[in-house]
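J.: no FASTA, just this:
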């Protein structure tokens, strides 16, 4: 049984005032909360156990989503406290609720038609990241991809620089050696790239980052059409 972690603890500062009283993942797009689109796609990929990390207005998540039974899955919540722990700290905080096998991680504030069932059950390395073509607001991308391997500065000439789509499969070892608390995951990616254990794939399907009211409105209109 595959497990997944949905990162939903952000403050949603750029989305204010919409997020003053509602967590960003619970804002509606296309007639349903953004996070529900992820839960439906995970259920379609036969993921039956999902952990959702929470912080800002955390009590609204179980009230809105319950125990997951309506999607044929079990949902558990990993509360981070009033201050989000960043991606790295959030994953480490959620590990006690996740099994020993590699798990899917997706940020709640993106939308994509990516098929989670296509992700490798056993990544060739500590993580496998889904990379997307660089959007206008991130023209330089994040990492370079060549032959399924991700690079930062030492990429081969044939590598293509892409943007991390905030979808991936992780082994628990990605945060090994870290102390509990607030920390970013980027240093762990860099360590993995140096050790040649960070893998990836390019995805050319529909993908959007939902960070501002305008981005939310654009996606909402598209889904309703």
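T.: Thanks, I have the structure now. Model, not experiment: these values are computed from the prediction.

J.: all contacts plus neighbour counts: C-alpha atoms, from now on.
T.: OK.

J.: against which helices or strands is the top strand by length along the chain packed?
T.: Assignment by DSSP state E gives strand 160-170 as the longest strand of the chain. Applying 3 or more C-alpha pairs under 8 Å, 6 or more residues apart in numbering; DSSP states H and E, one finds that strand 160-170 contacts strand 103-107, strand 127-132, strand 143-146.

J.: what about versus this one:
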């Protein structure tokens, strides 16, 4: 299995820390935040990891190299001066990820979820890890049903953790799903992943699970400091 680590964001809420250091390279307990994910991916047996970059992209390779210290092969998917959002970034990285299911994780989360709990491949087009709603996202993102299936809306919505397993076929009809949304006309296109996930949910092609352990969206200096 290959993996994608989302690391292209500008980290605007984390400024001034991210004026000179991309958020995934900010230190948490003695090492870059992204390193915690790379260690877990290596422990899972992943060998090839794509890291998408944009903001301060030139800082990643000097800090991470080619992944040798983790026994990984890192491949950098540079998106240009403006990040392509989650959907556009994943689409841009697909040639490096191949035709098989792959794992994707947001670089700017802190989570004790064990990647070994993920299925080897999603039953449909995607399998998502959800967490309890934090204070900054009280309404949640998606509904997880008792049978493990997911829907875009429901009475008990949970928050998407930023950890998921995907099939490239999720993007088979992305233009018809995204439509005329701003950014879709660009080359490379820029769009969010959520509309594709919602469409796949409505088609019964997304499953999920509820992780009740530790999870933090490291989006502000205060949340970063709270990690110690």
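T.: Here it is on my side, so go on. Note that this is a predicted model, so its numbers are computed, not measured.

J.: what about the longest strand of the first structure, how far off from the second structure?
T.: The superposed strand 160-170 of the first structure is, by mean C-alpha distance after the TM-score superposition for the first structure, a mean 0.8 Å from where its aligned residues fall in the second structure.

J.: so which bit of the second structure is that strand matched to?
T.: On the basis of TM-score structural alignment, strand 160-170 of the first structure is assigned to residues 156-166 in the second structure.

J.: how far out from the middle of the chain is the matching stretch?
T.: Remark: stretch 156-166 of the second structure is offset 10 Å from the chain centroid, using C-alpha atoms, centre = their mean, to the nearest Å.

J.: same question, stretch 63-72 of the first structure
T.: Using C-alpha atoms, centre = their mean, the offset of stretch 63-72 of the first structure from its chain centre is 19 Å.

J.: residue 196 of the second structure: what's it in contact with?
T.: By C-alpha atoms under 8 Å, 6 or more residues apart in numbering, the residues touching residue 196 of the second structure are 87, 170, 171, 174, 177, 178.

J.: aligned partner of it in the first structure?
T.: Looking across to the first structure (by TM-score structural alignment), residue 196 of the second structure lines up with residue 188.

J.: quick check: next helix or strand after the helix or strand hosting its match?
T.: Assignment of secondary structure by DSSP states H and E places residue 188 of the first structure within helix 186-194. Using DSSP H and E, the helix or strand that follows helix 186-194 of the first structure in sequence is strand 198-202.

J.: assess the claim that residue 50 of the first structure and residue 71 are in contact.
T.: No. Residue 50 of the first structure lies out of contact with residue 71 (C-alpha atoms under 8 Å); the separation is 10.8 Å.

J.: neighbour count: these two, which is higher?
T.: When residue 50 of the first structure and residue 71 are compared for neighbours, residue 50 comes out ahead with 26 against 18, by other C-alpha atoms under 10 Å.

J.: tell me what the helix or strand harbouring that one is packed against?
T.: Assigning secondary structure by DSSP H and E places residue 50 of the first structure in strand 47-54. With contacts taken as 3+ C-alpha pairs under 8 Å, 6+ apart, strand 47-54 of the first structure sits against strand 2-7, strand 74-79, helix 86-94.

J.: what's the most buried one of the ones you listed?
T.: For these, the largest average neighbour count (mean count of other C-alpha atoms under 10 Å) is found in strand 2-7, namely a mean of 23.
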